[in-house]
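Colleague: dropping a prediction and its sequence here:
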Amino acid sequence: MARPLGATHTREELAIPTGLMGLRGRSAGHLPPGDKMTLLDVALDCIRRGWYVFPCIPHSKQPLGALVPHGWQDASSDEATVRRWWAAKPDANVAIACGPSGLSVVDCDHGSATEADARAWMERAGLPKTYTVHTGRRVNPKDGTLEYGVQLYYSESMPSVGEFSLGGGTGQIKSLGGYVMAAGSIHPDSGEAYEVMIGGHIAPLPDVVRSLKTERKPVEDDGQPITENRNIRLTSIAGKLRNAGLSAELLETTLLQINEERCDPPLEEEEVQRIAASVSRYAIPAPEPMAVIGKSAEVDTSKDAPPPEKQARPVYPIDVWKDTAYGEFGSLCSKGNLVPPKFFIESFRTVIGAIVGDRLRSDIHGVHARAFTIRIAPQGTGKGTSDDFTRSFFLQEWDGLVRSGEASLIWSKSSEHHWKSRGLGAWLVTPASAPGLLKAITPKPLKKNETPNPLDEWRPMPRVMTMAEEVRQVFANFQNESTGAGLESVLCELYDRDSFTATATKDRAPESGELMYSLLGGITPEGWVGVFSKTGSTESGFLSRLNIVGTERTGTVPTLIKPDFTSLRRRFLPMVAALEHKEVVLNPSEEAIARMGEWFNSFRLADGVPKARLNIHAWRTALHLAWLKGHSRIELEDTEGGIRCAEYLGKMREWYAPPEGETRAARAEAAIRKVMRSRVRVTVRELKAATNSKKISVSDWDKALASLVKAGEMRIDVSKTGKKTVILLKQED
């Protein structure tokens, strides 16, 4: 039977279990040899004292939604239920629901650097000695200073306190509606265990704690990273957004975006959704009445309807990469700056795809590890930083599985041939044309009496990557009728396969080649619109091959701190190097295939936005996930992750689609209308010359004229000799 909220336990009833007393300095996950205590034992010890527990995600404070969908409200003291939970997830963290357990816990995170400091603070604040846990927090994530967090347990529950200040220490009171991690659980940030600092009985709730109230501090939304009190800060921001008139749906989307880009580390998606749902319960305030001095004007009530809300920018599913090397890289790089983690994650993934070539693939047509990734963001928002950090990870010697001092896995000089013949590694090249790309990979002729160097031969074929903070010039080359169209066609081919043909021109014969190509570039939103309104790339299919990530945030930090990649490099790069000796071919399970088909057939985008190749993007992401997780095939969970990333990509296509009127076809229509208004009747040949159709592109010009004819603005008459004449029927207002 559940204990009523607020019930008080006796001192004898709340004697601390011996199992938890033994957890000082260690955790259930870090026990000495021979010590058999598990996290299940921790949970059982808690419920034997009448405490209500529930499982959290391993190394996290987030409730394990699959087992406790309502979080702390599903907490139980039933032994059978607890055993069932930890049988399903043995490494789940143990959380104690304070209210049902009759507890008030003083959770003081800031103000102490050592145990001596913490004890001095307790005495200074007048807090009675009681059972106390040293939390897993070890340093302040904002400035790296040492911190000694403590949690003091008192019997009797009370309203929780969001933020208090007492005797030089700050923190929260966790009681009704709150929960704490039991000693033995692992802290999500430090990886250290919660451990008993002071054992013994739990003291009654003292008046000094009972009288504490939430300290209201103004929260200035300065756009800086949110490293402390993330839940409180997001709740405050959500309140301001709700008061500004955001609907529940738009509030959730906006809050998820703020969490993704500013919280360090981000909160779990479910926690952010709960914040948004909680704040959305409050009605949007009515506008303040306006005082009118003098005679009021007539009001057109037909215009009273509020304008439609702007579509919220899609939220990148960052949790897809949780507990993977890609996610860890993104977290390391984004810590302490304003660059969104997704830029680092997608940059890292793209470079890995270029490095592994065909050593990581699937038998599904078009599914390999490579990508064409474009980061769209304003100037100074991290495109170059994500390039630099990613380069620095790979542009160093490192220790492999069989040798130390391995050469870097990416290089810019063609003479650096350490990995060419070994099936791994990528050469950084920026092509200006299709012939230029072909020339770059063609070996130089041998000089007289010179013998070829086997190490300088690509095996099985060149692995080339373009990595540019500003990739606009590469796209702009597409406008060049003699070289650009050929380059665009070649890149489209290289997305799908490992061979290409450079189209013939009046100056050259068609040429072909083989290589594995990857693209990582950045561009501003203005540059993006400019490029895609002046090229036929949306119609050519090139847009459908791009992996688009974007942000609109602005702001910088005074100093960028370069991450320490030592540990991640030591653990991850040997996994990459292992592909030299054994390729990995991962094919999907039947369930994964069925799920992908179901999703792709039902997924819809706005009219005019291509859905093409989203399934290929999803499979390529799933391939990476399956490899990172050590799966022997692409499992259903990998496929779900791939689908979430592909849905984000589809929404990004909608978000960054060239505005109506700024495409080449739209500009061709405008040019045709302008000429026809003055001439009314003109031959097709004369109309093409007057509107410079070759500059627009003949195909787009033809589409524009056909569209105007279909709309009834013009008609085309054909004479007996085949001459076509365009006649203006009506003029557009």
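Modeller: Happy to help now that I have it.
Colleague: C-alpha from now on. contacts and neighbour counts both.
Modeller: Fine.
Colleague: need the distance between the two termini of stretch 330-341.
Modeller: Length of stretch 330-341, first residue to last, Cα to Cα, to the nearest Å: 5 Å.
Colleague: all helices of the stretch 601-733 of the chain, in order?
Modeller: Under the criterion DSSP state H, counting those that start in this stretch, the stretch 601-733 of the chain contains helices at 614-628, 636-655, 664-679, 684-691, 693-696, 698-710.
Colleague: same deal with the stretch 1-150 of the chain?
Modeller: Using DSSP H, counting those that start in this stretch, helices in the stretch 1-150 of the chain cover 18-21, 39-48, 79-88, 115-124.
Colleague: residues in contact with the closest residue to Ile198 other than its chain neighbours?
Modeller: Nearest non-adjacent residue to Ile198, counting by Cα to Cα, 6 or more residues apart in numbering: Thr132, 4.9 Å away. Applying Cα atoms under 8 Å, 6 or more residues apart in numbering, we find Thr132 in contact with Val150, Gln151, Leu152, Tyr153, Val196, Met197, Ile198, Gly199.
Colleague: alongside the first one, take a look at this:
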Amino acid sequence: MTQPDTLNIALDYAARGWRIFPLLPGTKRPARPNHRERDCTGTDPRCRNSHTGWDARATTDITRIRRAWSSTVDSPAYGLGIATGPSGLVVVDLDTHKPDTDIPEPWNRFGIRTGEDVLDHLAGAHGGTITPTFTVRTPSGGTHLYYTAPEGVRYGNTAGTIGWLVDTRAHGGYVVAAPTVLGSSSYVVTDDRPPAPLPWFLLDLLSQQRRTAPPAAPKRLDARPERVPAYVAAAVSGEVRKVAEAMPGEHNHTLFCAAVALGQLVAGGALAEHTAYDALTDAAHVLMAGGCRCTPGEVDSTIRSGFATGARNPRIPNTSRSAA
């Protein structure tokens, strides 16, 4: 795609009030800043006073947008990111089933294989409808549904907690926007109508999560690594490191995947649930202290959802290995 195409689309998004920022060519990663907060030296002009992440750099300013896509050799190939929360959006990310993964119940029993079908089922179960809205097809065959967020309500991100293969992006998150290219495919707008208000059944589902979220950080428990076999402790440390070092925009997904991996060990009897929970919440709080806008309630919900998913495929300890 040529520079004028990408630039003009970026300017069109900005005119809609959507705050955008460039992504590194061929990736989902923000082009700026090119460092984590912990590695910030203040040499980046926008970090002179303090670290300034992608969310603070997202903009609707025409001058800044033109400069971003014309300042370097790589800039014409930059992808487009939209900061969902500041743009007043809740984007529903509908994925597709990966052939080498199990289909959880009850979806397997229903013959459901895609996030679109899951959302359709949830809408029917709650007496709602999926309102036609601005829609994007992703390179993997998934779908992004763009909805306007209700006034005065701040939603965070979710990963599989509403339903299998259904994630949402709002405050603290972003989506890769069309016409960004990944590999040999690109994000494509399939319905260019203005975003519709978030459907009532999704408002109810997201509001239920807000009501059940604890008001404060989860209680921290005493969980010493030496109480588990060395290889289990190493697995815990590895997943914790992934969470603490997650790139912006991938926090919730990384936390969920880590919770699934440790949930398998919990279900297999190799690890106490409170030990895994404490380790993951500590790592998530590192992200929150570093500028991630997820709430303790969202962290708790993501971890417990990951544990439930992991429990469906327990990892039984190798007794000879654990005795070594």
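Modeller: Yes, it's here. Source: prediction; values computed, not measured.
Colleague: quick one on the thing from earlier: just among the contacts of Thr132 of structure 1, which is most surrounded?
Modeller: Using other Cα atoms under 10 Å as the neighbour test, these are led by Val150, with 28 neighbours.
Colleague: re the thing from before, dump the helices of the stretch 1-150 of structure 1 into TSV; add mean neighbour count and distance to Asp222 of structure 1 as well.
Modeller: As requested, the helices of the stretch 1-150 of structure 1 are exported to TSV (neighbours: other Cα atoms under 10 Å; distance: least, Cα to Cα, whole Å):
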stretch	mean neighbour count	distance to Asp222 of structure 1
helix 18-21	16	42
helix 39-48	21	41
helix 79-88	15	42
helix 115-124	15	32
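Colleague: so what's Gly126 of structure 1 up against?
Modeller: Gly126 of structure 1 makes contacts with Val208, as judged by Cα under 8 Å, 6+ apart.
Colleague: and the aligned partner of the residue nearest to Ile198 of structure 1 in structure 2, how far is that from Ala235 of structure 2?
Modeller: Counting by TM-score structural alignment, Thr132 of structure 1 lines up with Thr135 in structure 2. As judged by Cα to Cα, Thr135 of structure 2 and Ala235 of structure 2 stand 39 Å apart.
Colleague: same thing with Gln208 of structure 2?
Modeller: For Gln208 of structure 2, the distance to Ala235 of structure 2 - Cα to Cα - is 33 Å.
Colleague: those two: which has the busier surroundings?
Modeller: Each of Gln208 of structure 2 and Ala235 has its neighbours counted (other Cα under 10 Å); Ala235 has more, 15 against 12.
Colleague: from start to finish, how long is stretch 10-22 of structure 2 in a straight line?
Modeller: 9 Å.
Colleague: what's the matching range in structure 1 for it?
Modeller: Mapped onto structure 1 using TM-score structural alignment, stretch 10-22 of structure 2 covers residues 43-55.
Colleague: residues in contact with the matching stretch?
Modeller: 13-17, 19-20, 63-64, 67-68, 71-72, 74-79, 82, 85-86, 92-98, 100-102.
Colleague: mark which of these are part of strands, please.
Modeller: Asn93, Val94, Ala95, Ile96, Ala97 (DSSP state E).
Colleague: show me what the third one lines up with in structure 2.
Modeller: Read it as Ala95 of structure 1. In structure 2, Ala95 of structure 1 lands on Gly81 (TM-score structural alignment).
Colleague: for Ser71 of structure 2, see how far away the nearest residue to that match once chain neighbours are set aside is.
Modeller: Leaving aside its sequence neighbours, Gly81 of structure 2 sits nearest to Val176 (Cα to Cα, 6+ apart; 4.7 Å). In this view, Val176 of structure 2 and Ser71 of structure 2 are 21 Å apart by Cα to Cα.
Colleague: residue ranges of the strands in structure 2, please?
Modeller: Ranges of strands in structure 2, per DSSP E, are 19-23, 79-83, 89-94, 134-137, 143-148, 158-163, 166-169, 174-177, 181-182, 185-186, 188-191, 196-197.
Colleague: out of those strands, which comes closest to Thr295 of structure 2?
Modeller: Closest to Thr295 of structure 2 of those is strand 158-163 (Cα to Cα; 11.1 Å).
Colleague: for that closest one, name the packing helices and strands.
Modeller: helix 115-125, strand 166-169, helix 251-267, helix 296-310 (3 or more Cα pairs under 8 Å, 6 or more residues apart in numbering; DSSP states H and E).
Colleague: now those in CSV, with distance to Pro197 of structure 2?
Modeller: Converted to CSV, these look like this (distance: least, Cα to Cα, whole Å):
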stretch, distance to Pro197 of structure 2
helix 115-125, 15
strand 166-169, 14
helix 251-267, 24
helix 296-310, 23
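Colleague: out of those, nearest to Pro4 of structure 2?
Modeller: strand 166-169 (28.1 Å).
Colleague: which part of structure 1 matches the closest one?
Modeller: Mapped onto structure 1 using TM-score structural alignment, strand 166-169 of structure 2 spans residues 171-174.
Colleague: what's the mean distance for that stretch versus structure 2?
Modeller: Compared with structure 2 after the fit, stretch 171-174 of structure 1 shows a mean deviation of 1.6 Å (mean Cα distance after the TM-score superposition for structure 1).
Colleague: got the buried residues for the helix or strand hosting Gly384 of structure 1?
Modeller: Per DSSP states H and E, Gly384 of structure 1 falls inside helix 383-394. Across helix 383-394 of structure 1, burial judged by 16 or more other Cα atoms under 10 Å covers Lys383, Gly384, Thr385, Ser386, Asp387, Phe389, Thr390, Arg391, Phe393, Phe394.
Colleague: which strands and helices sit next to it?
Modeller: Using 3+ Cα pairs under 8 Å, 6+ apart, the elements in contact with helix 383-394 of structure 1 are helix 341-356.
Colleague: strands along the stretch 501-650 of structure 1, start to end?
Modeller: Here the stretch 501-650 of structure 1 has its strands, by DSSP state E, counting those that start in this stretch, at 511-514, 516-523, 546-550, 584-585.
Colleague: Lys534 of structure 1: which of the ones you listed is closest?
Modeller: strand 516-523 (15.2 Å).
Colleague: now that closest one and helix 383-394, what's the angle there?
Modeller: For strand 516-523 of structure 1 against helix 383-394, the angle by axes from the mean of the first three to the mean of the last three Cα atoms, to 10 degrees is 140 degrees.
Colleague: which bit of structure 2 covers strand 516-523 of structure 1?
Modeller: Strand 516-523 of structure 1 covers no residues of structure 2 once aligned (TM-score structural alignment).
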